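*Asks:* Quick one, what's the 3D model for this:
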Amino acid sequence: MYQLAPNIELLFTEAGDYQDRVRAAAAAGFTAVEMWGPTGVDAPAKPKDIPAVRAALQETGLVLTAQLSEPRTQFMIPPFDESPFFNKLDEGVAIAQELGCSRIVVGSGTGFGGSKRQVQLDKLIDIYTRASAQIAGSGITLVLEPVNVRVDHPGSLLDRTAEAVYVARGVDSRFFGVLYDLYHSTVEGEDPATELANAGDTVRYVQIADAPGRGEPGTGSIDWPAALGVLRASGYDGPIGLEYYPTTESAESVRLIQALAAEA
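*Replies:* You can find the predicted model right below:
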């Protein structure tokens, strides 16, 4: 079975604050959760009471599988200032360690029309090679997420799984990999089996939502038993983040995927 991690930015909001959402996820039968940025410097994430979240995780025994890097940085846009990312990275790692979280999600930012795409991808390799060196020994894995540009993230540089894999192989660190988001991949028209076969062991985390619509599994057109079968066949056996916008009450929205994940 797959371990599912509801995103507490989007799910169990009925419970109240973030620490209460952790408890609600535990009450609904989950053993893990994920979240966006811990300090809330980037909208739509909001600031978290880190000690309270830590206490809720310890109380329930839930694992925090992933958090977002802060702040969002436009690496490719002039004046090409990478310092906000590097300056905040150590703080993000310290928070992740405090919360027992082993992954930090990173991105590419907006692509720059004044530079060749290959040059920008190679720049990402350099940036994340340096970032991996900066946090060496922390036990934290950075996972690079390609996102769709057709619906949710117009202008983003990294919209293809294969290009994220190219960057991950260029960084060549066991503490750096790819976040494969089935929703983003599907919206971009990719074939998951092909992309996962190419990605191999660079995939260090997975997120899901249904498509179209980015609702809970069962609200779109994805064949979920088949999708989980493809994921299992690829060799991925880590946690799966539930990063979707529920169309009903949270505990109701997770029932289908809970049942399917228990059999996958």
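
*Asks:* Only C-alpha atoms from now on, for both contacts and neighbour counts.
*Replies:* Noted.

*Asks:* Could you list the buried residues of the host helix or strand of residue 95?
*Replies:* Residue 95 is part of helix 83-99, with elements assigned from DSSP states H and E. For helix 83-99, a neighbour-count test (16 or more other CA atoms under 10 Å) marks 85-86, 89, 92-93, 95-96, 99 as buried.

*Asks:* Against which helices or strands is that helix packed?
*Replies:* Identification of packing neighbours for helix 83-99 by 3 or more CA pairs under 8 Å, 6 or more residues apart in numbering; DSSP states H and E yields helix 50-60, strand 103-106.

*Asks:* now the helix or strand just after the shortest one against helix 83-99, angle please.
*Replies:* In the C-terminal direction, the helix or strand that comes right after strand 103-106 (DSSP H and E) is helix 117-134. Put simply, helix 117-134 runs at 50 degrees to helix 83-99, going by axes from the mean of the first three to the mean of the last three CA atoms, to 10 degrees.

*Asks:* here's the other one to compare against:
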Amino acid sequence: MIKLAAHLEINFGKGVSFGERWKAAKRGGFRGCEFVWRNADLSEAVELQKTAPLAVSCLGGTTGGVAGARPVLVLPEDRERLAKDAEAAVAYAGTLSCSNLIMVAGSSIPGWSLEKHRQEAVASLRYIAPILEAAGVTALIEPLNSKVDHKGAYCDTAAEGLRIVQLAESPNVKLLYDAYHMQIMGEDHSGVIRANHALIGYYHLAKVPGRTEPIGGEIDYDALLEVIGETGYDGFIGLEYKPSGEYSTAFERLGSTYPAYM
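*Replies:* Down below sits the predicted model:
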């Protein structure tokens, strides 16, 4: 059965410790969570999973948007570093019984064609596929909207994300379908999901416009959740939103609106 997962970073404001965010998600009725693995001490997460049990549905942070602290998926010079980070990420994930890592394709490189970006992204994924497959962990390629939040993003449509997934030719590379990003890019959610559900490994939700909790707005999430369920998907769906008010109030609203998925 589909279950909603809290995002332990974006669902909270500043000044709330990782441990309190985890416990607040548990108190809020969630059975799963996601977060950026680089930002949380593994030993603390292990202890929290024992004392306030939550499944870790996926982990972000393995790749970044621009060259710098994190390797960029499309940069060939980052490929060795990506492999090392993938090894660290799958080890972290395995300790928490998590089987998903979010990866973004990065910002467009000036002078590169769309095909060049795609070629390099696929080459990087094929390079780390043995690491993923040996660990039983899936890389989730997340297209980001390039109109509002991530101007300059290379992979900004479901179609491009799906091309990368197909060309990677690994069962451990799938698409992360973020309904917020794809609504901004004008996607036909039901059509894309029904036609490509076998290639989709995870979902994110947030309200459009505003990127607050997914209640109201342009997307009929009751209907969309039904469509996702009809495909046979029965995993977690991440709530990657910024609360419209206090995080605890947002959790209460979500519990009241989607009791069947908490």
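
*Asks:* where does the TM-score land?
*Replies:* After superposition, the two chains reach a TM-score of 0.89 (TM-score structural alignment, normalised by the length of the second structure), with 255 aligned residues with a CA RMSD of 2.1 Å.

*Asks:* ok so, going back, any idea which of the helices and strands packed on helix 83-99 of the first structure gets closest to residue 231 of the first structure?
*Replies:* Nearest to residue 231 of the first structure, of all those, is strand 103-106, at 19.5 Å by CA to CA.

*Asks:* where exactly do the helices run in the first structure?
*Replies:* With DSSP state H as the criterion, the first structure has helices at 18-27, 50-60, 83-99, 117-134, 161-171, 182-187, 192-199, 224-233, 250-253, 255-263.

*Asks:* In JSON lines: those, plus distance to residue 66 of the first structure.
*Replies:* Formatted as JSON lines, these follow (distance: least, CA to CA, whole Å):
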{"stretch": "helix 18-27", "distance to residue 66 of the first structure": "14"}
{"stretch": "helix 50-60", "distance to residue 66 of the first structure": "13"}
{"stretch": "helix 83-99", "distance to residue 66 of the first structure": "8"}
{"stretch": "helix 117-134", "distance to residue 66 of the first structure": "17"}
{"stretch": "helix 161-171", "distance to residue 66 of the first structure": "18"}
{"stretch": "helix 182-187", "distance to residue 66 of the first structure": "16"}
{"stretch": "helix 192-199", "distance to residue 66 of the first structure": "20"}
{"stretch": "helix 224-233", "distance to residue 66 of the first structure": "19"}
{"stretch": "helix 250-253", "distance to residue 66 of the first structure": "20"}
{"stretch": "helix 255-263", "distance to residue 66 of the first structure": "19"}
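
*Asks:* what does residue 253 of the first structure align to in the second structure?
*Replies:* Aligned against the second structure by TM-score structural alignment, residue 253 of the first structure finds its counterpart in residue 250.

*Asks:* Show the contacting residues for the closest residue to that match other than its chain neighbours.
*Replies:* Residue nearest to residue 250 of the second structure in three dimensions, not counting chain neighbours: residue 243, with 5.9 Å by CA to CA, 6 or more residues apart in numbering. The contact partners of residue 243 of the second structure, by CA atoms under 8 Å, 6 or more residues apart in numbering, come to 11-12, 212-213, 250.

*Asks:* What about residue 224 of the second structure, how many residues nearby?
*Replies:* With neighbours defined by other CA atoms under 10 Å, the count for residue 224 of the second structure comes to 15.

*Asks:* do residue 260 of the second structure as well
*Replies:* Counted by other CA under 10 Å, the residues lying close to residue 260 of the second structure total 11.

*Asks:* One more: residue 189 of the first structure?
*Replies:* Residues lying near residue 189 of the first structure (other CA under 10 Å) number 12.

*Asks:* How about residue 262 of the first structure?
*Replies:* Per other CA under 10 Å, the neighbour tally for residue 262 of the first structure reads 11.

*Asks:* now residue 20 of the first structure
*Replies:* 18.

*Asks:* Distance of it relative to residue 57 of the first structure?
*Replies:* As judged by CA to CA, to the nearest Å, residue 20 of the first structure and residue 57 of the first structure stand 10 Å apart.

*Asks:* Residue 198 of the first structure too?
*Replies:* For residue 198 of the first structure, the distance to residue 57 of the first structure - CA to CA - is 35 Å.

*Asks:* More neighbours: those two, which one.
*Replies:* Taking other CA under 10 Å, residue 198 of the first structure and residue 57 do not tie; residue 57 has more neighbours (22 against 14).

*Asks:* wait, what's in contact with the more buried one?
*Replies:* Taking CA under 8 Å, 6+ apart as the test, what residue 57 of the first structure contacts is 19, 22-23, 63-64, 99.

*Asks:* that older thread, conserved subset of the contacts of residue 243 of the second structure in the first structure?
*Replies:* Contacts from those that recur in the first structure, judged by both residues aligned by TM-score structural alignment, their matches' CA atoms under 8 Å, are 11, 212-213, 250.

*Asks:* which of the residues you listed lies closest to residue 122 of the second structure?
*Replies:* residue 11 (31.5 Å).

*Asks:* With adjacent residues omitted, what lies nearest to that closest one?
*Replies:* residue 242 (5.1 Å).
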